[in-house]
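A.B. asks: Here you go, sequence then predicted model.
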Amino acid sequence: MKTQFLTLAFLLITLSLFAQSEEEAIRQTLQNYIDGSSYNNQELIQSAFYENADLFLSKKDQELWILSPQEYASLFKNREKGKFNGRNGKILMVDYANNIASAKAEILIPERGLKFIDIFLLKKLSGKWKIISKAATQIK
């Protein structure tokens, strides 16, 4: 009986650690996107995305603005790499099952009075979590 209890306890602990490491890996992918876009790092931005992902963004006077990860990263090309540009990102929620995940983040640009909500779909590809789609809306 004691052996069965110990085996069950070990299994539950192992599953819990696996779940934590998966969520941490998802959060790291999202943080790469946030840090890349906050510090003008095109490579870090692109590392978070599946190369054929679609980003569905908000743009004044345009109902739907669709960019690739490369096009999105290029929006930061004329800014000093590594210098904070005023974008503050915060991961609000992560949910996953097996090799798919969804997440939500808030992006604030206080100097311009802007607030965005980003919704992400992620998939684990070749052992790494990648954003396969992103939709954003401007709140302010």
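C.D. replies: Great, that's in hand.

A.B. asks: hey, let's count contacts and neighbours off CA atoms from now on
C.D. replies: Fine.

A.B. asks: what ranges do the helices span in this protein?
C.D. replies: Applying DSSP state H to the chain gives helices spanning 2-38, 42-48, 69-74.

A.B. asks: Pipe those helices into JSON lines and attach mean neighbour count and distance to A136 per row.
C.D. replies: Below are these laid out as JSON lines (neighbours: other Cα atoms under 10 Å; distance: least, Cα to Cα, whole Å):
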{"stretch": "helix 2-38", "mean neighbour count": "16", "distance to A136": "13"}
{"stretch": "helix 42-48", "mean neighbour count": "20", "distance to A136": "15"}
{"stretch": "helix 69-74", "mean neighbour count": "18", "distance to A136": "12"}
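
A.B. asks: And those: which comes nearest W129?
C.D. replies: helix 2-38 (5.9 Å; Cα to Cα).

A.B. asks: just checking, what packs against that closest one?
C.D. replies: Secondary-structure packing of helix 2-38 (3 or more Cα pairs under 8 Å, 6 or more residues apart in numbering; DSSP states H and E): helix 42-48, strand 88-97, strand 128-138.

A.B. asks: another structure for you, compare them:
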Amino acid sequence: MKTILLTAFVLWTFQGTKAQNTNKMENQIEIQAITDAIENYYFKGIYEGDALLLGSIFQPGTLLFGDVKGQPYFKTIDLYLDGVKNRQSPKDSGKPFKGEILHISVVNSIAVAELNVKMYDFNYRDFLSFHKINGTWLIVNKMLTDTSK
């Protein structure tokens, strides 16, 4: 009887470990997909001033909130992309640009990414909310603040 219970316990423990390892592996795959999207669409689109590339990672209707130089900031995604399109890009400005992913947290089909974006004379902290829609991670909300002092 002890052998049966011990065997059942070992098998149950192994199954739990296998499920945890599978979940961690799946989570790492999703984190990598979000990382790729941020680096290849978000950072690249901002740096190059490519509104089409940048816009492709945003869900239509996305809203942006935050503050810049202590002033409230609110834009629709369309207004934001129009601003990106009509300003001098960081690439063309000759000023330093650095995009850095600080953290990504994924739960099922939602995720939050915390980023640091240095461009022009600003040092932005961005919080991007993602939702996996039809197999693609899209930004559904952007919050930002200027941490330059």
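C.D. replies: Yep, that arrived. Owing to the predicted nature of the structure, the values given are computational and were not obtained by experimental measurement.

A.B. asks: Of the helices and strands packed on helix 2-38 of the first structure, give the one that comes closest to R79 of the first structure.
C.D. replies: helix 42-48 (10.1 Å).

A.B. asks: so where is the closest one in the second structure?
C.D. replies: Aligned by TM-score structural alignment, helix 42-48 of the first structure falls on residues 51-57 of the second structure.

A.B. asks: hmm, back to that, any chance of the helices and strands packed on helix 2-38 of the first structure in TSV with distance to E106 of the first structure as columns?
C.D. replies: Shown next, in TSV, are these (distance: least, Cα to Cα, whole Å):
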stretch	distance to E106 of the first structure
helix 42-48	16
strand 88-97	5
strand 128-138	10
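
A.B. asks: Pull the contacting residues for A111 of the second structure.
C.D. replies: 104-105, 129-131 (Cα atoms under 8 Å, 6 or more residues apart in numbering).

A.B. asks: Relative to I13 of the first structure, which of the helices and strands packed on helix 2-38 of the first structure is closest?
C.D. replies: Among those, strand 88-97 sits nearest to I13 of the first structure (Cα to Cα), with 18.1 Å.

A.B. asks: Map I34 of the second structure across to the first structure for me.
C.D. replies: That one, I34 of the second structure, aligns with I26 by TM-score structural alignment.

A.B. asks: Hmm, N85 of the first structure is touching S38, no?
C.D. replies: Yes - using Cα atoms under 8 Å, N85 of the first structure is in contact with S38, at 5.6 Å.

A.B. asks: check contacts around the nearest residue to L121 of the first structure once chain neighbours are set aside.
C.D. replies: Distances taken as Cα to Cα, 6 or more residues apart in numbering place S102 nearest to L121 of the first structure, at 4.6 Å, with adjacent residues excluded. Residues in contact with S102 of the first structure, defined by Cα under 8 Å, 6+ apart, are 94-96, 119-122.

A.B. asks: From F49 of the first structure, how far off is I131 of the first structure?
C.D. replies: Counting by Cα to Cα, to the nearest Å, the gap from I131 of the first structure to F49 of the first structure is 5 Å.

A.B. asks: Between those two, which has more neighbouring residues?
C.D. replies: I131 (30 against 26; other Cα atoms under 10 Å).

A.B. asks: In the second structure, point me to whatever sits opposite the more buried one in the alignment.
C.D. replies: Alignment note: I131 of the first structure maps to I139 in the second structure; criterion TM-score structural alignment.
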